[in-house]
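In: Provided below for reference: sequence and predicted model.
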Amino acid sequence: MGRAGAALWGRRARRRWVHLVLGGALLMPYWLLASVVLSPFTETGGPFGGSVAAQFAAYALALPPAAVTAFFPLARPLSVAAARALCGVPAERYADGPAASRTARARTACWFTLHVALGGLVAGASLALPPFALVTMALPFSAELRASAAAAFWGLDDPWWVVLGVPAGLLMLVGLAVASAGAGALLARQAPVLLGPTPADRLAAAERRAAELAVRNRLARELHDSVGHALSAVTLQAGAARRVVDAPEPDLVFVREALTAIEETTRRTVAELDAVLGLLRRDDPDADAAADGAAAGPGLEALDALLAHSGLRVVRDPAAGPAGPLPERVSREAYRIVQEGLSNALRHGGAAPVALRLRAADGELEVTMENPLTGRAPVVRPGGGRGLRGVAERAALLGGSAVSGPARDGTVWRLSVRLPLAGGRR
């Protein structure tokens, strides 16, 4: 009994009733217009004149123009806002934004028509039926009321109403509650179907999520490569400087160079970190603009400064190197790949020298880095282990490839990356 009462008069039922009454209010302008159109064909003119049949004819005539107006794109967000607040359906089951496709507009029109159609009936019954039910319930207690002209008009002057007045009135009120609850439940079932996302909406949402994920991955790679390399280089330089200072005869020149390298590395990294954090502060970043902005860091033109303060001895192949300017995007990605390769060499090879070769030929840039495998335990830093995966992602974004692993019978570690030059012009 308690559950039945809650279904008929509970908070959710009351909110759905309000939603239905709102639909009746939205139908009113269309109904008034239809009544005016039909007034010349009824016995009494005016929107409130005529028989009950004329009123229902105006009601039926009002629904088609209501459906037509719901084809406007902004009808969906307005309907969704009302349904979210009053229908008791989880908010995530509704679509967001104006209806962009023909299917979405047709669904919205169906919803709006159903809403105003049921709302007009429930709102009209809510206005007329409670007073009539109260009068019916009062018949057994008032002879004057039973003898009135209104009672005679509605056939309530029959003696049986003395017995049936109270239960009939209560039955009318319960019937109104049942009808309202049923109409509200019907709207709640149809709301996700008619106001939910269409396949086109789901595709657009998936594309937005993919773009946002691409931007997040891009920022993560930038932070990992820039900050991760800096931490590895600074750790190595600081450790070497400490050991030299603690030596019986400290080499102050070496310590000064190590501190200078630490200073230059941290300064460069702070500048790169500010650039990336600036993207995170943007109010509404666009995926492509954010990706380009995040990549607007140093390119191969800054490679000499990177190698000079990397904490490693880097041997470059003098016979190799780009013959001319590279596409900006390829240059930036190549810089980050070299940076991650140096960071990886620092962690696994310590101070062992690194061989670097850059060669642009046959429409692609080849980056090859090799360092001896010393067998020493790598320097572990929190959050590490994603560098080589980031290198592969950078290469894949340009349509290239990355291969890494032991080479030369396991004596060296080789990182080989190929970047199509055409990939930087897209």
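Out: In hand now; what should we look at? Remember, predicted model here, so these are calculated numbers, not experimental data.
In: CA only for contacts and neighbour counts going forward, please
Out: OK.
In: what comes up buried for stretch 41-49?
Out: Judged by neighbour count using 16 or more other C-alpha atoms under 10 Å, the buried positions of stretch 41-49 are residue 47.
In: hmm, who's touching it?
Out: 32, 35, 36, 39, 50, 54, 55 (C-alpha atoms under 8 Å, 6 or more residues apart in numbering).
In: need the contact list for the last one.
Out: This means residue 55. 35, 48.
In: farthest pair in the contacts of stretch 41-49?
Out: Maximum pairwise distance among these (C-alpha to C-alpha): 12.9 Å, between 32 and 50.
In: who are the packing partners of the helix or strand encompassing residue 289?
Out: Take DSSP states H and E as the rule and residue 289 turns out to sit in helix 287-294. Helix 287-294 sits against helix 199-245, helix 252-280, with contacts defined as 3 or more C-alpha pairs under 8 Å, 6 or more residues apart in numbering; DSSP states H and E.
In: buried set for it?
Out: 287, 290, 291, 293, 294.
In: hang on, isn't the first one packed against residue 217?
Out: No - with contact taken as C-alpha atoms under 8 Å, residue 287 and residue 217 are classed as non-touching, separated by 11.2 Å.
In: helices along this protein, start to end?
Out: Assigned by DSSP state H, the helices in the chain fall at 2-9, 11-38, 52-69, 75-86, 102-138, 143-146, 149-153, 160-195, 199-245, 252-280, 287-294, 303-308, 328-349, 387-397.
In: quick one, which of the ones you listed is nearest to residue 361?
Out: When the helices of the chain are compared by C-alpha to C-alpha, helix 328-349 sits nearest residue 361, at 13.6 Å.
In: included below, for side-by-side comparison, is a second structure:
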Amino acid sequence: MDQEGTTVGASGFGGGRAAGAAAVKRWPGLLLGARARLRWVHLILGGALLMPYLMLTQVVVGAAAGGVNVFASLPLTLLSYAASLPLIAVTGLVGLVRPLSGTAARVMTGVPGDRLADGPARSWGARWRASAWWTLHLGVGALISGMSLAVPPLGVVLVVMPFSGALRASAWGAGRFSAEAEPYVSPLIGAGVLLALAAVCAGAGALLARLAPVLLGPTAADRLAAAEERAADLAVRNRLARELHDAVGHALSAVTLQAGAARRVLDRDPEFVREALAAIEDTTRRTVGELDAVLGLLRDGDPARADAMPAPTLAGDLDGLLARTRAGGTVLTAEQDPGPAGDWSQLPAIASREAYRIVQEGLSNALRHGTGPITLLLRVHTSDDHRELEITMTNPAAPSPPAPDAAAPRTTGGRGLRGAAERAALLGGRVEAGPHAGSWRLRAVLPLGGGAGPARGGAR
């Protein structure tokens, strides 16, 4: 029992000794490592930034003291330093102080970037915190700068004093150390002074690094603004994804159908083959243009320009879409009723654009999964204070898969119909898709507002 206790005690003693040795090994890095040196430079920069304020207050203090040279008086210099701090605090209220200080702290103090705010201060609370940081950085930096200028020469003199008779005979050494202690005490004091300077600088740098997230970190308003910005960016990117899916998906479906129809009648109906190839050429050309526009926005990293991207509409592109669909041999019956306006160009631009994409997705879905002719109805319903566009598309539904394949995973994912529902929801409308009276029906209703008016390209 005693032997076991002795063993455990020895093990604990050895572990404590190892931890102590590791801590001793860390001290040089904490005092003189790369991060400590970079934080020291950060403090020196703060002292340099304080100099204009100090020079201004020295002029005022010197004039108030009757024209005394402030540089020759330590009390007046300290008074000028104290008088400069309120002036620094006032200038720290400028909104740009926070991002500039945050960038410097992020680079030079080792604070993770996500813990510091990026943009200017949006509230007075954030401004006051940034002002406190600005005052602390410049105030402490000035003290560290002064110590960095005065302490190293003193430490070096004390270290080399035993080896220089001139220093021993000077005011620095006369009567301060006995002859017996002189070879030992003076260098130890000098080394201690230099070590104390390193410790003070490292401690001040660590203190600023700890306070940086508190004084320069994002506020609740900053987090809300960042969340709104991310949400807006995500919404635009989702729109670009829908545009890409609808354009490319419809093009692939149409081109596949047209190519297959042309191959089947290649020998007996050359005229139909020419029409199908012309439709394939037109479809691919248009799709390549849309694909290039979307990829250009994503590549440039500026999805906010998505509203400026040209998009097809009912007014200018519906007839071409129907013609290209028929070119593949699909029987498509379309009935269009723009209402009293008599022209699709009178629709709001965003409604015309989203309606075109919904029709395009409905045709793509019918081409991929349908088995017969397609019937399309576009009609504007008008009342005294309300207008809405109704889109109805029906086609014979594909037969249900056999039982063994019923549990097979879907390969299409249904993203097209979800995208159509999202487009309608953006306008306050709705989309219904599913079996209806023995066929497959896609029905969308898009509100158009009150009175009729011409389309506006800048509508959001």
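Out: Cool, got the structure. A quick note: this is a predicted structure, and the numbers were derived from the prediction, not measured.
In: mean per-residue distance, stretch 206-213 of the first structure to the second structure?
Out: In the superposition against the second structure, stretch 206-213 of the first structure averages 2.1 Å from its aligned positions (mean C-alpha distance after the TM-score superposition for the first structure).
In: in the second structure, what residues pair with that stretch?
Out: Taking TM-score structural alignment as the measure, the second structure aligns residues 227-234 with stretch 206-213 of the first structure.
In: can you pull the contacts of residue 88 of the first structure?
Out: The contact partners of residue 88 of the first structure, by C-alpha under 8 Å, 6+ apart, come to 12, 16, 188.
In: distance of whatever residue of the second structure lines up with it from residue 195 of the second structure?
Out: Matched by TM-score structural alignment, residue 88 of the first structure corresponds to residue 110 in the second structure. Remark: distance between residue 110 of the second structure and residue 195 of the second structure (C-alpha to C-alpha, to the nearest Å) = 23 Å.
In: can you check residue 202 of the second structure too?
Out: 11 Å.
In: who has more neighbours, these two?
Out: Per other C-alpha atoms under 10 Å, whichever of residue 202 of the second structure and residue 195 has more neighbours is residue 202, with 21 against 16.
In: contacts only, for the counterpart of residue 120 of the second structure in the first structure.
Out: Using TM-score structural alignment, the partner of residue 120 of the second structure in the first structure is residue 98. Contact partners of residue 98 of the first structure, counting by C-alpha under 8 Å, 6+ apart, are 73, 74, 75, 76, 77.
In: could you report the neighbour count for the residue nearest to residue 32 of the second structure when sequence neighbours are not counted?
Out: Closest residue to residue 32 of the second structure apart from its sequence neighbours, by C-alpha to C-alpha, 6 or more residues apart in numbering: residue 198 at 7.1 Å. Number of residues near residue 198 of the second structure (other C-alpha under 10 Å) recorded here: 20.
In: the first structure: which residue goes with residue 198 of the second structure?
Out: Residue 198 of the second structure maps onto residue 177 of the first structure when the alignment is built from TM-score structural alignment.
In: thinking that match is in contact with residue 8, fair?
Out: Yes - counting by C-alpha under 8 Å, residue 177 of the first structure does reach residue 8; the two are 5.8 Å apart.
In: quick revisit: so which of the contacts of stretch 41-49 of the first structure wins on neighbours?
Out: The member of the contacts of stretch 41-49 of the first structure that has the most neighbours, counting by other C-alpha under 10 Å, is residue 35 with 27 neighbours.
In: so that one sits against residue 58, correct?
Out: Yes - contact between residue 35 of the first structure and residue 58 holds when scored by C-alpha under 8 Å: they sit 5.2 Å apart.
In: buried stuff in the match of stretch 206-213 of the first structure?
Out: Under the neighbour-count criterion of 16+ other C-alpha under 10 Å, stretch 227-234 of the second structure has nothing buried.
In: give me the contact list for that stretch.
Out: 303, 304.
In: same thing but at 10 Å, please
Out: In this structure, residues lying in contact with stretch 227-234 of the second structure by C-alpha atoms under 10 Å, 6 or more residues apart in numbering are 221-226, 235-240, 302-304.
In: do I have it right that residue 326 of the second structure meets residue 276?
Out: Yes - between residue 326 of the second structure and residue 276 there is a contact under C-alpha atoms under 10 Å: 9.1 Å.
In: more crowded one of the two?
Out: Using other C-alpha under 10 Å as the criterion, residue 326 of the second structure and residue 276 rank with residue 276 on top: 26 against 17.
In: name the nearest residue to the equivalent of the more buried one over in the first structure, sequence neighbours excluded.
Out: Under the alignment by TM-score structural alignment, residue 276 of the second structure pairs with residue 258 in the first structure. With C-alpha to C-alpha, 6+ apart as the criterion, residue 258 of the first structure has its nearest non-adjacent residue at 5.4 Å, and that residue is residue 237.
In: same check, this time on residue 337 of the first structure
Out: Nearest to residue 337 of the first structure is residue 391, by C-alpha to C-alpha, 6+ apart, at 5.8 Å.
In: and the one you found, how far from residue 360 of the first structure?
Out: On the measure of C-alpha to C-alpha, residue 391 of the first structure and residue 360 of the first structure end up 18 Å apart.
In: who has more neighbours, the two?
Out: Using other C-alpha under 10 Å as the criterion, residue 391 of the first structure and residue 360 rank with residue 391 on top: 26 against 19.
In: who are the contact partners of the aligned partner of the more buried one in the second structure?
Out: Superposed on the second structure with TM-score structural alignment, residue 391 of the first structure falls opposite residue 420. Residue 420 of the second structure makes contact with 242, 246, 354-355, 357-362, 430-432, 442, 444 under the criterion C-alpha under 10 Å, 6+ apart.
In: for stretch 404-421 of the first structure, which positions count as buried?
Out: When burial is assessed from 16+ other C-alpha under 10 Å, stretch 404-421 of the first structure yields the following buried residues: 404, 412, 413, 414, 415, 416, 417, 418, 419, 420, 421.
In: quick one: stretch 185-193 of the second structure to the first structure mean distance?
Out: For stretch 185-193 of the second structure, the mean distance to aligned residues of the first structure following superposition is 1.7 Å (mean C-alpha distance after the TM-score superposition for the first structure).
In: centre of the chain to that stretch, how far?
Out: Put simply, stretch 185-193 of the second structure sits 52 Å off its chain's centre (C-alpha atoms, centre = their mean, to the nearest Å).
In: outside of it itself, list whatever touches it.
Out: Residues outside stretch 185-193 of the second structure that contact it (C-alpha under 10 Å, 6+ apart) are 151-162, 173, 176-178, 194-199.
In: excluding chain neighbours, what is closest to residue 121 of the first structure?
Out: Nearest residue to residue 121 of the first structure in three dimensions, chain neighbours excluded: residue 24, at 7.3 Å (C-alpha to C-alpha, 6+ apart).
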